[in-house]
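K.L.:
Everything below, folded, please.
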Amino acid sequence: MDADAHIADFGRFVTASPSSYHAAAEVARRLVDAGYLLLDETADWSGAVLPGARVVVVRDGAVLAVALPDSASPVTPFRILGAHTDSPGFKLKPKSTTGANGWLQAAVEVYGGPILASWFDRELELAGRIVDMAGGEHLVRTGPFLRIPHLAIHLDRTTNSGFGPDPQRDLQPVFGVGDLAQADLVAHLAGLAGLAPEQVGGYDLLTADTQEPRRFGADGALYASGRMDNLTSVHAGLVGLLAARPTDSIAVLAAFDHEEVGSRSRSGAAGPLLADVLKRVTAALGGSTEDAARAFAASWCLSADAGHAVHPNRGEVHDPVNRPRVGSGPLLKINAQQRYTTDAHGAALWARTCAQAGVPTQEFVSNNAVPCGSTIGPDTASRLGIRTLDVGTPLISMHSARELCHVDDPGFLADASAAFFAPE
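P.N.:
Here you go, the predicted model:
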């Protein structure tokens, strides 16, 4: 795959995906354009999920796509690439309009684990969904609209020696000036959806950085963007699925919501979504519970989530021997405490996959004194009993408003994803 073309398309994907709901919709749009059939979860799937079918399901901010080979049977195993659509940021509260001293502000709460300081003094947007009183869903985005302002150093001389923002006091972004009694942020958002304020029944709206993704550095080899954790994996899985032609397994792209807050939701990896879809696929093929268990026992899940490259200024926080670098291929993520699910069989599968794809790979393991995060992998393995391994694109500045990678690495992951979906 051409790295330049891939990174350019990734930039377009990120720009179209300021929220998990937009990301799920963009994946579905691209798949439908490629001939996939969008399924309604309330419908009977038996006439649509047949050998050779290509289908996609959207549930809230999650999306699952299934590509069945012509030879698919009730015991055909699955090859699942799991990722997540959400990223850290700030979520709009129910009583959303606040302010002080002539400023109009949006009332937000922290979503996930963002690097708080990185969100200051950036032009942000609100993006997500509004649900009207009749239950209709409307995707909205404001464009540049909000800014979380730093206090000037003249007024706080300790800023550079120990900045620790108070999440309630310091993180409410400004969006204008005027009379608070006359301001109504929800009315503005309703107008973007073509609704009157009284038609708004509820909303799920989060912040996103509005600066466009960009190449920079010597020879344009570095890439900066918001939401690379984890849209790098969602996009790589999408590109890999569209490129692959599976013959002996059913290829599944599963992009979940709410990973950054624990995955425990109806659209998260700890919820029933993946099991629901896989079991319905088996049933549509005429299979039984016994057939589903046999298929699961022979299946694999590639849990794809961004990982850590060695930091240029803080190399001591990384493992002293395993030193992954940007530009050197995707990471195989390993952890003795099962925060990542890779075992020896998974490592061997990944080695075969990368060899088939012709891409380099490298291992990531945490410094013993620096506990690692986790992924959707443990949830998927625990819920379904499917063999799972953890991989991802190496980044630095993870959970910043704007993260950094090498331009080659997202394409490497896409090539490996295609090989995983269609092993030789």
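K.L.:
Going by C-alpha atoms from here, please, whenever you check contacts or count neighbours.
P.N.:
Will do.
K.L.:
Can you check which strand is longest in this structure?
P.N.:
Identified as the longest strand of the chain according to DSSP state E is strand 89-100.
K.L.:
Here is a second sequence; please produce its structure as well for comparison:
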Amino acid sequence: MNDTQDFLDFLAAAPSSHHAAAEVSARLQAAGFTPQDPARAWDASPGGHVMVRGGAVMAWWVPEDASPDSGFRIIGSHTDSPGFTLKPEPELHSAGWQQAAVEVYGGPILASWLDRELTLAGRVVLADGSDRLVDTGPLLRIPHLAVHLDRSSELKLDRQVHLQPVYAAGAPELSVMDCIAEQIGVAREDIIAHNLITADTQPGAVFGGAGDFLAAGRLDNLTSVFTSLKAMLGAVASGDTGSDILVLAAFDHEEVGSNSTTGAAGPILEDVLARTAGALGADEEHRRQMFARSSCVSADAAHSVHPNYAGKHDPTHHPLLGSGPVLKVNGNQRYASDAVTSGMWQRACASAGVPSQTFVGRNDVPCGSTIGPITATRLGIDTVDVGVPLLSMHSARELAGVQDLLWFTQALEAYLINH
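P.N.:
You can find the predicted model right below:
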């Protein structure tokens, strides 16, 4: 299987953050990583370890000679993407239609979600305290209004009124929770809580005149989750990891600010680092020394220059699909990159033989942010922000370059083994 098809398979297996975390864990366990229960004694024995908490997954590789004199090499990403989450009381009825009550999650391009067959995916909790992953398949659709009924130049979408998807008509006895319960084979009353989000069910596809474009949902930021996973496995297989502990940190809730137990602003990564250091015999002073020897690559999707809106981009910085991973820089600290960490990234790209580009926003066009500044601020670990260039970021179906994913994997792997 080639890497592009492997990525498309990964996307298909990860319609929600919970699925993405589970898929990363399953692949790492298949490669010999051992699951870690955070409620039990911490395992920092040589080899790979992995922990899933909700929609986040943390993994760490401990070399044979790891000690309090080691550092951490971290690749951070996030598993969540914009969409629509199912409300706790999800039943709506309007004009004979059955609709699912949803809440906008993050900053989706709203119009891009219209007229698509959507799944509901994520986690449900049952009355016995257990939980299940759910992926309903094509269940919902947010229908557009016919042009004959509104001939204004631009249809204004009300986030509360116009974005509630339909799942049935003339069937008031059929609830959306009935559909979910049937999909996982339980009684409706057994489901007592849920975290479910929409995802486009159209499979990802490679296209373009040269077959070098890739279109799919959730490229922001599963491109980074997948490439960091491949880089971790590649670095481990190389046998050349040095004495530093390698860490994969894929957080949830980045699209809504990262303020959760599984987000980058929460304690989950610090727990992994501190408990690993402690299990290696490090006291508080040695742990702080380990952090000072550490670095982090914040891997999140970047913007490609847009051919129809080139004026939205800085005139001297035009990252392009198919031209390599992007180093993201912002003087106002929306990204964590500085001269030292930018140099670290450029050396990794050079070591891997990978081209590199730089993104800097226009002064009059605000840019987004990432887990990078949060991680750097919370832990005091030097961090760089990088990613593959995309068009249509936050659309239900985004656009990437096939070669950029391959190059990004190679550069991330070079970062992990460049000691």
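K.L.:
Please tell me which residues of the second structure the very next helix or strand once past the longest strand of the first structure aligns onto.
P.N.:
Sequence-wise, the next helix or strand downstream of strand 89-100 of the first structure (DSSP states H and E) is strand 103-111. Per TM-score structural alignment, the counterpart of strand 103-111 of the first structure in the second structure is residues 97-105.
K.L.:
Go through the matching stretch and flag the buried ones.
P.N.:
Under the neighbour-count criterion of 16 or more other CA atoms under 10 Å, stretch 97-105 of the second structure has 98-105 buried.
K.L.:
next one: stretch 12-26 of the first structure
P.N.:
Neighbour counts over stretch 12-26 of the first structure (16+ other CA under 10 Å) mark 13-15, 17-26 as buried.
K.L.:
Closest one of the residues you listed to residue 91 of the first structure?
P.N.:
Closest approach between these and residue 91 of the first structure, by CA to CA: residue 19, at 10.6 Å.
K.L.:
what's the matching residue for that closest one over in the second structure?
P.N.:
Counting by TM-score structural alignment, residue 19 of the first structure corresponds to residue 16 in the second structure.
K.L.:
returning to what we had before: in helices, which of the buried residues of stretch 12-26 of the first structure appear?
P.N.:
13-15, 20-26 (DSSP state H).
K.L.:
From these, pick the one nearest residue 279 of the first structure.
P.N.:
Using CA to CA, residue 24 is the member of those that lies nearest residue 279 of the first structure, at 21.4 Å.
K.L.:
For that closest one, list the residues it contacts.
P.N.:
For residue 24 of the first structure, the contacting residues are 58, 60-63, 85, 255, by CA atoms under 8 Å, 6 or more residues apart in numbering.
K.L.:
One more pass at 10 Å, please.
P.N.:
The contact partners of residue 24 of the first structure, by CA atoms under 10 Å, 6 or more residues apart in numbering, come to 17, 57-64, 84-86, 234, 255-257.
K.L.:
what's the answer for residue 103 of the second structure, then?
P.N.:
Residue 103 of the second structure is in contact with 83-87, 90, 159-160, 163-164, 197, counting by CA under 10 Å, 6+ apart.
K.L.:
ok, those residues in the first structure, which still hold?
P.N.:
Comparing the contacts of residue 103 of the second structure with the first structure on both residues aligned by TM-score structural alignment, their matches' CA atoms under 10 Å, the contacts found in both are 83-87, 159-160, 163-164, 197.
K.L.:
now those residues: which count as buried?
P.N.:
The buried subset of those - by 16+ other CA under 10 Å - is 83-87, 163-164, 197.
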